[in-house]
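> Any chance you can model this:
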Amino acid sequence: MNIQNSEKFYAQAQNFMPGGVNSPVRACRAVGRAPLFIDHAKGSKIYDVDGNEYIDYICSWGPNILGHANERVINAVTETCQRGLTFGACHSGEIELAKLIKKHFPSMEMLRLVNSGTEAVMSAIRAARGYTKRDKIVKFEGCYHGHSDGLLVKSGSGLLTNSIPDSAGVPKGYTDNTLLAKYNNKESVEKLFEEHGDDIACVIVEPCAANMGVVPPQEGFLRFLRDITLKYNSLLIFDEVITGFRLSIGGAQKYYNVKPDLTTLGKIVGGGMPLAVYGGKKEVMQCVAPLGSVYQAGTLSGNPVAVSAGIETLKILEENEAEIYTRLEKISLQLENAMQESGMNVNRVGSIMTVFFTNEKVKDYDTAKTADTARFAEYFRHMQDNGIYTAPSQFEAMFVSFAHTDEDIDKTINAIKSLE
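From the prediction side, this is the model:
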C-alpha cells in the first residue's frame, strides 16, 4: 500500500512538532510505520492523503460512535457556526446538554462542562479533595486519567505504549499523595485504606479499563470499591471518558449497576468536538466556584460549537437506543468470535475490545505487560495493508461504530483470518 505522501508530510511535521505529532501514540513508533495523514472521513471509512481507503476502528479514539461526518451532527455544527464560534459567555445550549447528560447519568446531579478529559479528571479530583478536606487519592496501575501531574504514575495509554513508566517534568511532590493499587485486586485497595483511610479523598478508576488495552472489571470489583469508599467516607470517581455513552447510554455505571459519587465524561459527549464533563453529587459540586472555594475555570468551556455536536449526538443515541446498542453488540461479537477462532486472546466489553498477543488471561496491568508487542506490530501492519485502520498500540482499544456495515465486518474478519 502506497503511503508516500503520508511519509513526506511526516518528515515535514518532525521539523515543527515533537516527534511530528500532537499526541504521542499517533507517531506509530511501536508498530514500525509512519503515521497516516488523513484527508477526510465518512461513515465507517477514513481516507489518507495518498487516496487509500480504510475501515476505521479507531473512531477518533472513541467519540465517533455514529461514524464519521454524521449528517445530523454536521448540520447542527454548521448551523451553530453561522451564529459564532465562541462567546466566552452563557448560552442555552449548555443547559440542554446538561439536561441530556443528567437524564442518562442520574448520579451527576450537578455538572460542569470543560474542554478535555484531562481537564475533567483534574477538576473532579480537586473537587473531591476540596469536599473531603483530604489530600491523598487512590489510582490503579495501568489506568490512564489524562496527563495532569498527579496522575502520571504507572499510567496506561501512550505511556505504556512508549515504555515511559512516569513522566519527566513532574516534581516528586505532585505524586506524593497518589497511592497506587492494582486493578481487579481488592487486597491492594484494602491495604491502602488500612494504612491511609482517614487521608484518602477519593478512589479514581476506569470502571472498564481501556488504556492498558481493554480490561473489564472482575465480578464484584466495582461494588467493592463502592463499599470501601463509603466505609471510609471517601469519594468514588468513575472516569468514563471512554465508556460514557459507549458501553450503554448510561455508561459503565448503568452497565455494571454501580453508582459513583463523581463521574468524568468525554469522547462521545462532545460528538467529535473537544468537550468533556465532570459532575456528581450536588453537595460535592457546590464546592466548585463560584458557589464554593474549589476553583476551576475555562474560557472555551461549554463553547456553542462543541455543545451543539454533543447535543445532536446524544439525541440520536437516545432516539435510537435499542437499535444502536443492539447492533453494536452484534457486530462487535462477530469480530471477537473471528479473533478467538484465529487463536487470538481478546478482551471485549460492548463495542470496545483489544486483541492481546499473550497466552495469559489479561486481567490487570501486570498481565497486560506480558503481551508480545512485536507480534502486535506485525498484526497492525497486516491489518493496515488490508485496508483496516486500527490503533497503533497493543495497549489501546479498538472501537466499533454504528456506521460499520456487514460488508465492513466481513472484510475485517477475512483480514483477521488471513493473518499467518
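
> CA only for contacts and neighbour counts going forward, please
Noted.

> so how many other residues sit close to the residue nearest to V25 when sequence neighbours are not counted?
Ranked by Cα to Cα, 6 or more residues apart in numbering and with sequence neighbours excluded, the top spatial neighbour of V25 is G158, at 5.4 Å. Neighbour count for G158, taken as other Cα atoms under 10 Å: 19.

> gap between G158 and R134?
Shown here: G158 relative to R134, a distance of 30 Å by Cα to Cα, to the nearest Å.

> To check against the first, give me the structure of this:
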Amino acid sequence: MVNTSIKTTKSEEIFAAAQKLMPGGVSSPVRAFKSVGGQPIVFDRVEGAYIWDVDGNKYIDYVGTWGPAICGHAHPEVIAALHAALEKGTSFGAPSVLENVLAEMVIDAVPSIEMVRFVNSGTEACMAVLRLMRAFTGRDKIIKFEGCYHGHADMFLVKAGSGVATLGLPDSPGVPKSATSNTLTAPYNDLETVKALFEENPDEIAGVILEPVVGNAGFISPDAGFLEGLREITRDRGALLVFDEVMTGFRIAYGGAQERFGITPDLTTLGKIIGGGLPVGAYGGRKDIMSMIAPAGPVYQAGTLSGNPLAMTAGIKTLELLQKPGTYEALDRITKKLADGMLQVAKETGHAACGGQISGMFGFFFTEGPVHNYEDAKKADLIKFSRFYRGMLERGIYLAPSQFEAGFTSLAHTDADVEQTLAAAREVLMSVTSYQLPVTSD
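Have a look, this model is predicted:
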C-alpha cells in the first residue's frame, strides 16, 4: 500500500496568505488547482526528477517547470555554470558573447532558423512573430487552431487552450473585438477548414501558427499528412507557416518537431528549454524575413532583459547536455514506459483512457478517444481526472493540475520512478469512484 499520509499544513497556510497578496494566490492561473480541487502545494526545492514542498513531502515531478527541466531540476553542471556567470553580473542590457554562442547553437539545431532574436518569454516571442508575419506579407489575418495556446496576448486569446480551458473562461474579458477580428480559427488536424478559410479570405491571410504537437489542450499529435498539408497550403497561397515550438523545441527532438516530422516552417518560436530553467523566449526563421526586425529593418521589437547573461548561460549548458549520444533515445524509452503503462493500468482497472507520447512529452485523457483536436479533448471525464489527480498527489506523484496540459519527463527520471508512479495509479484507479472532489477555497 502506498503511503497517503502526506500533510500539507504549511502549504495551506502560505497559500491562504498568498490569496490576500496576489490574484487567486498565484502568479499564473493553472497553478491554483481550480480544475482539480483543493489547494496547491507550495514548493521549497527541486532536484533531479523530484520536488519537495514546504512541509518536507517529496514528489516525483512530471511537470518539470512546464517543460524546461529536460535534464532534471537543478542539474549540477547548469548550476555550476550559473554560479560562474553570477560573479560577472546578473544583467548587462547590452550585447554579450553568450548571445552569439546560444544563437549559433539554435541556428545549427533548428532547420527553419537562419537568424534568431532572443526575448524573455514564449508569449513575447509569439507576439513579435505575429507582427513580423503581418509586416512581411502585408496582410493582417492569421489562422490559429482551437486549443492551441500561444501566450496571453489579446490577438491569441481566441479558442485558446491551457489555463483558459482549465478555468472554463470563454476567452478573456478585456480583449476587445478589434484585437481578435483578424484571428481566424480552425480545428486542429482539419486541413479542409484551413483551405476554406483561405478561400473565404483571398490574399488576406498572413500565415498559420500552431503547436506542431499540441501540449496546451492536453497531448495531441498531428495526424499523418496534417503538417505536410499546412506547408503546401501556405506555400501555394503566399502565406507563412509558423511553428510554435515553445514546448516541443529541443524536447521531442534536438531540432524540435520540424526535425522530428521533416517539415520546415518559415518561422519558429522557442522558449523553456533554451533558457535551462530561467525566463527566456526566442523567435527565428528565414534570413529574408528576420532581416525586417529592428534595427536591421522597420519592424520594432525590444526588451531590456532580452539576451540576459544568466538565461543564455543556462541555455547553452542545457543544450550541450542534450547533445550527448543517446539522450533522446533515453527520453523516449522512459516516457513510453510511463505512457503505455498508464493506459494499461486504466484498462485493467476498467477506465476508458487514451493518450500517447513523443520523446519526453506525454499525455492521456479519460475518454475512449481517439483525440484529434480540442473538441475531442473536451469529451474527457474531468471529474474523474480531478479525483485521479488528488489521489496521485496524495501518493507523492506531481502531475500537471489540468486535464488540458501535457506532461514532461526528464533525463533524471528512472525506471523505479515510473514503476512507483504506475503502482500509485493502479491504487487510485481501483478506488477512484470513492473519492470526493475537494472543495476549492475561494
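
> which SS state does the residue mapped onto the residue nearest to V25 of the first structure from the second structure fall under?
G158 of the first structure maps onto G163 in the second structure, with residues paired by TM-score structural alignment. Per DSSP: H, G, I helix; E, B strand; the rest coil, the secondary structure class of G163 of the second structure is helix.

> hang on, isn't G163 of the second structure packed against F33?
No. G163 of the second structure lies out of contact with F33 (Cα atoms under 8 Å); the separation is 10.5 Å.

> what do we get in the first structure for V208 of the second structure?
So V208 of the second structure corresponds to V203, using TM-score structural alignment.

> those strands in the stretch 101-250 of the first structure, which residues are they?
Ranges of strands in the stretch 101-250 of the first structure, per DSSP state E, counting those that start in this stretch, are 110-114, 136-140, 178-181, 200-205, 235-240.

> host element of the counterpart of F385 of the second structure in the first structure?
By TM-score structural alignment, F385 of the second structure lines up with F376 in the first structure. Element membership for F376 of the first structure, per DSSP states H and E: helix 373-385.

> Run the chain-centre distance for the next helix or strand after that helix.
Scanning forward in sequence from helix 373-385 of the first structure by DSSP H and E, the next helix or strand is strand 388-389. Strand 388-389 of the first structure sits 19 Å away from the centroid of its parent chain (Cα atoms, centre = their mean, to the nearest Å).

> Equivalent analysis for stretch 378-391 of the second structure, please.
Distance of stretch 378-391 of the second structure from the chain centroid (Cα atoms, centre = their mean) equals 20 Å.

> now the strands for the stretch 251-400 of the second structure?
Applying DSSP E, counting those that start in this stretch to the stretch 251-400 of the second structure gives strands spanning 267-271, 281-285, 354-358, 361-365, 397-398.

> Buried deepest among the ones you listed, which one?
strand 267-271 (a mean of 30; mean count of other Cα atoms under 10 Å).

> and the angle from that one to strand 240-244?
Going by axes from the mean of the first three to the mean of the last three Cα atoms, to 10 degrees, strand 267-271 of the second structure is angled at 10 degrees with respect to strand 240-244.

> Give me the range in the first structure that strand 267-271 of the second structure lines up against.
Per the alignment by TM-score structural alignment, strand 267-271 of the second structure matches residues 262-266 in the first structure.

> and if you look at stretch 10-17 of the second structure?
The aligned range for stretch 10-17 of the second structure is 5-12, by TM-score structural alignment.

> Mean per-residue distance, that stretch versus the second structure.
Following superposition, stretch 5-12 of the first structure is found to deviate from the second structure by 0.4 Å on average (mean Cα distance after the TM-score superposition for the first structure).

> So which bits of that stretch are buried?
Using 16 or more other Cα atoms under 10 Å as the test for burial, stretch 5-12 of the first structure gives 6-7, 9-10.

> swap in stretch 196-203 of the first structure?
Neighbour counts over stretch 196-203 of the first structure (16+ other Cα under 10 Å) mark 197, 199-203 as buried.

> Next, report how far that stretch is displaced from the centre of its chain.
With Cα atoms, centre = their mean as the basis, stretch 196-203 of the first structure stands 25 Å off its chain's centre.

> mind checking the end-to-end distance for that stretch?
Start-to-end, stretch 196-203 of the first structure (Cα to Cα) is 12 Å.

> again, but for stretch 11-28 of the first structure
13 Å.

> Just the buried positions in it, please.
Those would be 19-21, 24-28, for stretch 11-28 of the first structure by 16+ other Cα under 10 Å.

> Closest to N184 of the first structure out of those?
Lowest distance from N184 of the first structure to these (Cα to Cα) belongs to V25, with 25.8 Å.

> Quick one: map that closest one onto the second structure.
Match for V25 of the first structure (TM-score structural alignment): V30.

> unless I'm mixing things up, that match is touching G163, no?
Yes. Contact criterion Cα under 8 Å: V30 of the second structure and G163 qualify, at 5.3 Å.

> now the residue nearest the centre of the second structure: how far from A416 of the second structure?
Nearest to the mean C-alpha position of the second structure, by Cα atoms, centre = their mean, lies M247 at 3.9 Å. Counting by Cα to Cα, the gap from M247 of the second structure to A416 of the second structure is 26 Å.

> Could you find the counterpart of P217 of the first structure in the second structure?
The equivalent of P217 of the first structure in the second structure is P222 (alignment by TM-score structural alignment).

> Could you pull up the residues touching that match?
188-189, 212-213, 372 (Cα atoms under 8 Å, 6 or more residues apart in numbering).

> between the residues you listed, which is closest to R395 of the second structure?
V213 (29.8 Å).

> got the contact list for the residue nearest to the closest one when sequence neighbours are not counted?
What sits nearest to V213 of the second structure in space, not counting adjacent residues and going by Cα to Cα, 6+ apart, is S221, at 5.1 Å. Contact analysis of S221 of the second structure by Cα under 8 Å, 6+ apart lists 212-214, 372.

> which of the residues in stretch 96-108 of the first structure are buried?
By neighbour count with 16+ other Cα under 10 Å, stretch 96-108 of the first structure contains the buried residues 97-102, 104-105, 107-108.

> residues in the second structure matched by it, start to end?
Using TM-score structural alignment, stretch 96-108 of the first structure lines up with residues 101-113 of the second structure.
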